[in-house]
Structure formats: C-alpha cells, structure tokens
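1. The sequence isn't on hand, but the structure is:
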C-alpha cells in the first residue's frame, strides 16, 4: 500500500491532514497520522489497523487498546487515543528508534517495570499461539519434518512455576524509542498479555542477544528472586522462542508471499530438528 492509498479523510472523529506508512511492524501496516480536531490543536498519532495479518498472528486490537488504557499513567507506553472496529489510534512518541540494545541493566530495569504493571485479563497460551501460526502456514511448507518438530514442542511446554505478570512479549530494541530527553519508551504492545514472566524474559534475551546469566542477575536486582532459578527458567524457554519464531516466519512467508521469511523459517527448522 502506497501513501496515496490512505483511504480515510476522517477517522474516529478526527480530520486526517497527513498520513504516511511506517516501516517495521511486521504483523501489520501501521501509519503515522497528523490529526485535526475542532476542540484541540493538531496532533500526531499512530493508526494500528485490524488486518488479515494481525488476525493471523493473534493480534487483538481491542485488547491492545484496553491494556494501554489500563496502564495509561505509565510514563514509558503510548497513550491510547481512540478505538474503532477497524483499528486503534495511539499516541505518536517522538524520538529515535533504538538501533541496538541498551545495556543489560537498562533492559532488565525496563523488563521489571513491565512485569509490575497491572495484570491483563487475558493470557498468552503458547500452544494456542503456536497452533494459530501453524494454521496460517502454506500446506507446501507443512511437511513431515515440521510436523515432527511441532509434536516434540507441543509435548514439552516449560512450566517455570513463576506467577503470571504483565508481559510485553516483544521487548526488542527495535520497539524502544529514545525520547529527546533520553528516556526510553516502549511501543508495539500488540502481543502484550498476562503470561509466564520467564517466557517474556527469554524473548527479551533472544531479541536483544543478551547473555542469560547476566540478564538474570540484573532482572533479580530490580524484581527480586534467585538469579540461578531465573536463569534455569529462561534457558528452558529459549528453544520455545525459536519454535515460535520459526512458525511466525513460515506464516509470514505465506501471508506476504516473501521467500526471505521462508529462508529464516527453514534455518530455524534445521536448528530445532537437530536439537
């Protein structure tokens, strides 16, 4: 979709003065908008749509809006603006997208803050999410090797024993904005849900290429707990992170007809098949 194909002159009661598609956001095509209202000055916002891709990846915009509304006092998350059946409007956060991971101490301080947010009323069930991705995969990719790997992982779901927390489930540096004053903000809460904090931590470790023991030590400084137990739980979840990523890439290859996703998926399948 090209910028000139933006379809709405008005949305959620606002006049749309300008619209440009945003890069990234692989589960969807988001847009940066300039909005005008008769009751306030012009403002910048992000349009996060409901789309076939977002639905295939288990993204629920209504839940995303509910979570952002529940944590609205939080200084590091975008404020919600409006909700419609077609998508949601959230605050545009000015700043620079991080191009590399902050230090483990900074990342784990942020991770701990997220885990202390109010618990959402819905939970990420990893098997259900994996099956959702699997349903979006092309039949040509769904061969015996993939079926064997799926059978193994579906029968080996880690149980860390840690109580559920609010989890972002995609806390990579690419979802961090450094504001002009230097503070970090976290965007793309579409996968956020209640869940096992050790899975969330494992996803963060993987996305930012952190060393597990170091990350666990910093995490426990801010959140409490035994670094050794945290390290063990994260290690148990890391193969499942690869498993979910593999299914996500296969689904993406089918949804967008893009072989670069299939290449990533096949590399992960080869890794998991010999694990």
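-> Noted; the coordinates are in hand. None of these values were measured; they are calculated from a predicted model. Numbers count the residues shown, from 1 in each chain.
2. switch to C-alpha atoms for all contacts and neighbour counts from now on
-> Noted.
3. any idea which helix is longest in this structure?
-> Looking across the chain with DSSP state H, the single longest helix is helix 227-256.
4. which of the residues in it are buried?
-> Going by neighbour count (16 or more other CA atoms under 10 Å), the buried part of helix 227-256 is 227, 230-231, 233-255.
5. same question, stretch 73-80
-> Quick answer for stretch 73-80 (16+ other CA under 10 Å): 76-80.
6. cool, stretch 137-146 as well?
-> Neighbour counts over stretch 137-146 (16+ other CA under 10 Å) mark 137-138, 141, 146 as buried.
7. Same check on stretch 178-188?
-> Residues of stretch 178-188 classed as buried by neighbour count (16+ other CA under 10 Å): 178, 184-188.
8. Over to stretch 257-273?
-> Neighbour counts over stretch 257-273 (16+ other CA under 10 Å) mark 261-262, 264-266, 268-269, 272 as buried.
9. dropping in the other structure now:
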C-alpha cells in the first residue's frame, strides 16, 4: 500500500451507531433494540464494546435513539458515552454520525447490529479502511471495486459476485477532518434525511482514501430473524420474545415454523408485521406505546365478534383482549384507498354507509366528549399542550358540544377511526374496513368527517366526501353535523397527538393541522348561523360523559 504504511496512528476512540429501530427484525425489536439482541448469549453491541476495550480502545461513544433508555446500563458497565439522536425515526444514519462529529479523529466507526467473531481492532492503525464481505451471486449491498493496492475506487449499490462494505470502518484523522466538512454540506441538502453516511463516501471516493479490509466470514450482518436462526440455532425454538411465543402458542407450533416475517406498518397507534406458517399467511397487530390508556381492547374484540358474520372487515384468527394482539389473515394484491382519487373516495363513502345501514348495536359508545376530556387531561398533565390560544379554543369546543346536543341523531355502530389507510381495496374493486379499535355507537356522519381529516382534505374535498356519502345534496342538518365532527375530530386527534408526543413519538405538523380543522370549521359553522342561541357554558373537560 505504498506510503500509507509509513507510520502507525494511535486510535483515539470508537463511535458506534445504535439509534435505528431495526424494522426488518420485528417483532424482536418491538421490545429490544437490534444491537442489544443476543447472539450466542451476548448482545451484539456488548461484544463489539468488549473487543474494542481488549484492543485498548476505551473511549467509546454510542449514538442512541430508539428505546434510548435500554442503553443506559452501558455507561456503568463499560464507561461509554451516550449521545441521543432525537431524529432517529425520520433521518438515516448520516445524522447520527454527524452528531458524533466532534469525536471523529483517528476513530473506529461501527454499527451496533453487527456480530464480529474475531476482533479486527488494534491500538494503532496505518490507514483508513472499511470492512468488506464477499457476496456470491446477486446482492443489493453496496459493492466496491479496488485497485492493486487495495484502495477502494468505486462504490455501487447492487452487484453480483463482489465485495461489499459491511461492518466497522476506521477513519484516520485526515479522512475524518474532510468527512466532517462533507457531512455538514450534505446536511443542508433537501433529501439529507434519507442519506446513509456511506453515501458521502460513495460520492467522494476519489478524494476520500479508504482501503479494503476483507472480513468475509468474520463480520456478520443479520437481515432478518431467519438469518439469525441459521447462525444461532437457539433462536429456532426460543426467540426470547413474547409476540413470537404468542404466535407459537396460538397455532400450537414451534417458533421455527414461523417464517417470512417482515414489517407492514409502523403506525401511530399500532405496529404490524407479516408472517407465514407453511402456505398460510397472516398479519399480527401489536398495540403501540401508551394505547392501554386510550383503547378498551375488550370493546374492540366485541365489535369484531359482532361484525364477523357480515364479511365487511378483515378475517380475525386470534384476538387477545388482554394485550390487544390481533392475528388476521393476509390478503395479497390489496392497497389502501386513495382519498384523492374520486372513485376510491366514493367506494370509501359507500362502504361505510353499508356498515351504517346495518344499524348494528353494541353496548360501547364512541364517546367523543369522554375521549377529548381524557386525552386533554393526559396531554395537560404531561405539559404537552403548547397552543397559546388554547383557552379560547376550549371555549369554542364547549360551544361545539352544545351544538352537538341540539343536532344529535339516533346512534348506530360507527368505526370511529375511519381513515383511508383502514380501507383495503381488493382486486375485485370491493373494500374491506379494518382496525375497529375505536368503534362504538355514534352519529354515522362522524365517520365521514373522520375520514376527511385523517386524509387532511381541503374544504372542497371534505364537502365532496359528504355528498358521495349521502348520494344527493346534503340537508342543512347533515352539513352542520359534518362540519361539527370535522371540528371536534380535529381537536380530539390534536390532543391525542400531543399526548403521544409527550411519550416520545414525533408527529411533525399533524397536531397543528388537526388544531386548524377545529378553528376553521368552527368558523364555517358560525357562517351558517349554527350557534344561534347556544351558550358556551357546558364543559366537556369536567371528565364527564355526555
């Protein structure tokens, strides 16, 4: 390698990136960060830390994000430093490395979720290098070419029968200094959120001197549970995960029979993933953080039991009312309804109208006053409500509830969470309504309004939704109820999101958008004279039902 070996550089430290969720490893990563999953009895991250310490590298920085508290014990166990990346859910690992930029000198850079058999680390290094693994046949990895000295000359995403960059890297100080400059430049790019730090290396490989360190057979990156099972056979019978045990117990099988696991949705209320047992395919829904305080899973199960014979929803195979875990059959070639497509919007409106026309009765109500009161109290106790005009908006909400009592109609079973993502469009053009966790007795037009605000429709399309539901020009009473539930629904989901944000889940502009629906459609009702003779003395925030 020529003069790159002229002298050895003492390694200053190591930076380990551990912020990500590890979506391809669901359901294990629902309760354990991927880097802390055990391989042969040792968490992958701990093994790397111990290998670094054995090489004399004791200054170790770990960038954390998802389930950040799970890493705190490492401070006492190994003397590491922790850096929190608050944007771990919305930005890729370039942002994590950029947060650790002040520590980049002669530094190792590692991913927490690699398993390394024999340590490649040393107290001194002569040049920058990247661990590379050989892949036989086609691969989607970041494949490299190198010259006779071993210097990487190009990086391409995807290839065949090639070396690819996987695992730890070493940055010498000159490399680090230039790389920090480039990271700052990339952070200002419009699409910076999507970048891996390797993108910077790929784009600037001509000036960033990096050599191949072939670690084939030594460094392991597990893409899914089945790959981990192949390496650590203990996972075939015991994945150390309650959800996997739930599936095995539900079907009376060993965990090894559960295959083809991949995530479907990381939602605001629930997470879900696909799995297979032989030729049968299923979806498992896991309730999200904090939903035990918000959703009565026994009531949800009752709704599913009530509508099961009607063939209007997903096919439930197992529902555990204690945990809220639900298993349904998986449908191929389905998609969510597109609320901005007129035909999909019409199908969505007519499908929920079919449900309403059945006039199903259940004991549970969709008590929007109780829900607003509860979510408001939760958000307020968490000091999460930051709208400066909240007291004035509360006055408007009180008048909205008084209006609701004036125009209320006989209640029937409503979905309560009627969003376009909860309408599956089948290949034959039929729709199926899923996720009935907020269902209860209520005003049917509430479902139309909820659909509109979940899709963040403008007023023109909000009006179209009601027309398609009614099938004719709505009456004044129907317009009033529609705008009323757009306004109340906006406030309900704004408070819900504020509370969820206090738990650490980020919603971006969503709370503001919902809050704006409350104020804008209050104004629309004012224009129509809907509040004539109505006071604002009734208080839904007394934690009372209507």
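-> Nice, I can see it. Here the structure is a predicted model, which is why all the values come from computation and not from measurement.
10. which non-adjacent residue is nearest the alignment partner in the second structure of residue 244 of the first structure?
-> Matched across to the second structure, residue 244 of the first structure falls on residue 492, judged by TM-score structural alignment. Nearest non-adjacent residue to residue 492 of the second structure, counting by CA to CA, 6 or more residues apart in numbering: residue 372, 5.1 Å away.
11. cool, residue 44 of the first structure as well?
-> Residue 44 of the first structure sits nearest to residue 34 (CA to CA, 6+ apart), 4.6 Å away.
12. quick one, helices of the stretch 1-150 of the second structure?
-> Using DSSP state H, counting those that start in this stretch, the helices of the stretch 1-150 of the second structure run over 44-54, 73-78, 93-99.
13. could you point out the longest strand in the second structure?
-> Longest strand in the second structure by number of residues (criterion: DSSP state E): strand 152-171.
14. I'd say residue 259 of the second structure and residue 275 touch.
-> Yes. At 5.8 Å, residue 259 of the second structure counts as touching residue 275 under the criterion of CA atoms under 8 Å.
15. Mind checking which of the two has more residues around it?
-> It is residue 275, of residue 259 of the second structure and residue 275, that has more neighbours when counted by other CA atoms under 10 Å, with 21 against 15.
16. Can you give me the distance of the aligned residue in the first structure for the more buried one to residue 184 of the first structure?
-> Mapped onto the first structure by TM-score structural alignment, residue 275 of the second structure lines up with residue 33. Here residue 33 of the first structure is placed at a distance of 22 Å from residue 184 of the first structure (CA to CA, to the nearest Å).
17. Could you do residue 176 of the first structure as well?
-> 6 Å.
18. rewinding a little: which pair in the buried residues of stretch 137-146 of the first structure spans the largest distance?
-> Spatially, the most separated pair among those is 138 and 146, at 11.9 Å (CA to CA).
19. returning to that earlier point: helix, strand or coil for the residue nearest to residue 492 of the second structure?
-> Applying DSSP: H, G, I helix; E, B strand; the rest coil to residue 372 of the second structure yields a three-state assignment of helix.
20. same deal with the one 5 residues further on?
-> When classified by three-state DSSP, residue 377 of the second structure comes out as helix.
21. where exactly do the strands run in the stretch 151-275 of the first structure?
-> Residue ranges of the strands in the stretch 151-275 of the first structure, as given by DSSP state E, counting those that start in this stretch, are 165-167, 176-178, 184-186, 193-195.
22. Show me the one of these that comes nearest residue 55 of the first structure.
-> Among those, if distance is taken as CA to CA, the winner is strand 193-195, at 15.7 Å.
23. which part of the second structure lines up with the closest one?
-> Alignment of strand 193-195 of the first structure against the second structure: residues 440-442, by TM-score structural alignment.
24. Equivalent analysis for stretch 163-181 of the first structure, please.
-> Per the alignment by TM-score structural alignment, stretch 163-181 of the first structure matches residues 410-428 in the second structure.
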